[in-house]
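[1] only geometry, no sequence info:
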């Protein structure tokens, strides 16, 4: 009840960072008490607000809570910039459907090294599988074109 009161307060819009923190806390509370589905909308609104405010640490925290609630998070252009050139190249090849062994042969790396790079790429893009890799990279390219 207090979360709702704080979120609907007439002056709440004047304090966007605090409002986003309240929404994040409320979303975490809902996820633990009422289940993941009840929290998703608040967590999404908090993550979007933190991103608009340029608060990357808070954005990532909200995204982690979103993932915990089962909501897929989309990668942003800032996350694409976090990929090293080698991670990006490996991600592109994996998105084309190449196996770790095939990627390794092309880039003169061991399949285990390729796997290690992909292990670091997935969280940066907010995905959990190779199947989602192509779509995440395509969304990033679309954002870059805008």
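    Sure, I can see it. On a predicted model such as this, the values are computed, not experimentally measured, just so you know. Numbers count the residues shown, from 1 in each chain.
[2] going forward, measure contacts and count neighbours with C-alpha atoms only.
    Fine.
[3] What is the distance between whichever strand or helix holds residue 29 and the centre of its chain?
    Per DSSP states H and E, residue 29 falls inside helix 16-33. When distances are taken as CA atoms, centre = their mean, to the nearest Å, helix 16-33 is centred 17 Å away from the chain's centroid.
[4] what do you get for stretch 6-25?
    22 Å.
[5] Quote the end-to-end distance of it.
    12 Å (CA to CA, to the nearest Å).
[6] circling back to that earlier point, other residues contacting the helix or strand just after the helix holding residue 29?
    Per DSSP H and E, the first helix or strand lying C-terminal to helix 16-33 is helix 36-53. By CA atoms under 8 Å, 6 or more residues apart in numbering, the residues outside helix 36-53 that reach it are 16-17, 20-21, 23-24, 26-31, 56, 58-60, 62-63, 65-66, 68-71.
[7] What about residue 19, how many residues nearby?
    Neighbour count for residue 19, taken as other CA atoms under 10 Å: 23.
[8] In addition, the following structure is provided for comparison:
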């Protein structure tokens, strides 16, 4: 009996020791492992490597419906500098869509405000609110984001 236990135990240890510590995102590693490794890499100042693991974790955990874990992966991606749409970011309001369309053409906030009769400060607020909804960080990406929104 004891010999059997030793063999089973030693087999587990051998299998565990042969397993590599860092697998690429396409592997069959469980999603929380991608999340953990991505967080560790981000903290170790390796954001480019962390992004691959965090995005794989976010995608897989999102498919599984593990929302708290998905949000944790999204937070890690944001910390790495990757724009990620915030949860509950619904479609743009008609006023935000019109403001975004005008801003994508290259108009200034003051010029945009003249068209629908808004104040430049309101235009600035609309743009500030819609950037996270579209998952972008600058006005330069606005045109492409609107195209993705209109033609998914």
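    Nice, thanks for sending it over. Bear in mind that the values here come from a model prediction, so they are computed numbers and not experimental data.
[9] before we move on, back to that, by contact count, what packs against the helix holding residue 29 of the first structure?
    Packing contacts for helix 16-33 of the first structure, counted by 3 or more CA pairs under 8 Å, 6 or more residues apart in numbering; DSSP states H and E, involve helix 2-7, helix 36-53.
[10] Now mean neighbour count too, for the ones you listed, in TSV please.
    Below are these laid out as TSV (neighbours: other CA atoms under 10 Å):
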stretch	mean neighbour count
helix 2-7	13
helix 36-53	20
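[11] Nearest to residue 90 of the first structure, out of these?
    helix 36-53 (26.9 Å; CA to CA).
[12] Can you find the partner of residue 110 of the second structure in the first structure?
    Mapped onto the first structure by TM-score structural alignment, residue 110 of the second structure lines up with residue 101.
[13] if I look at that match, how far off is residue 46 of the first structure?
    In terms of CA to CA, residue 101 of the first structure sits 40 Å off from residue 46 of the first structure.
[14] Could you list the buried residues of stretch 28-45 of the second structure?
    Within stretch 28-45 of the second structure, the residues that count as buried by 16 or more other CA atoms under 10 Å are 31, 32, 34, 35, 36, 37, 38, 39, 41, 42.
[15] how about the helices in the second structure?
    For the second structure, the helices defined by DSSP state H cover 2-18, 31-43, 47-64, 67-79, 94-104, 109-114, 120-134, 142-150.
[16] okay, and the third one goes to which residues in the first structure?
    Mapping helix 47-64 of the second structure onto the first structure (TM-score structural alignment) gives residues 36-53.
[17] Show me how far the matching stretch is from its chain's centre.
    11 Å.
[18] post-alignment, that stretch versus the second structure, mean distance?
    When the second structure is overlaid, stretch 36-53 of the first structure sits 1.6 Å from its aligned residues on average, using mean CA distance after the TM-score superposition for the first structure.
[19] Switch the helices of the second structure over to a markdown table; also include distance to residue 88 of the second structure.
    Below are the helices of the second structure laid out as a markdown table (distance: least, CA to CA, whole Å):
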| stretch | distance to residue 88 of the second structure |
| --- | --- |
| helix 2-18 | 41 |
| helix 31-43 | 22 |
| helix 47-64 | 14 |
| helix 67-79 | 11 |
| helix 94-104 | 16 |
| helix 109-114 | 26 |
| helix 120-134 | 9 |
| helix 142-150 | 16 |
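[20] so which of the ones you listed gets nearest residue 85 of the second structure?
    Using CA to CA, the nearest of the helices of the second structure to residue 85 of the second structure is helix 120-134, at 5.5 Å.
[21] so what does that closest one touch, helix or strand wise?
    helix 94-104, helix 109-114.
[22] List the contacts of the last one.
    Right, the one you point to is helix 109-114 of the second structure. Applying CA under 8 Å, 6+ apart, the contact partners of helix 109-114 of the second structure are 99, 102, 103, 119, 120, 121, 122, 123, 124.
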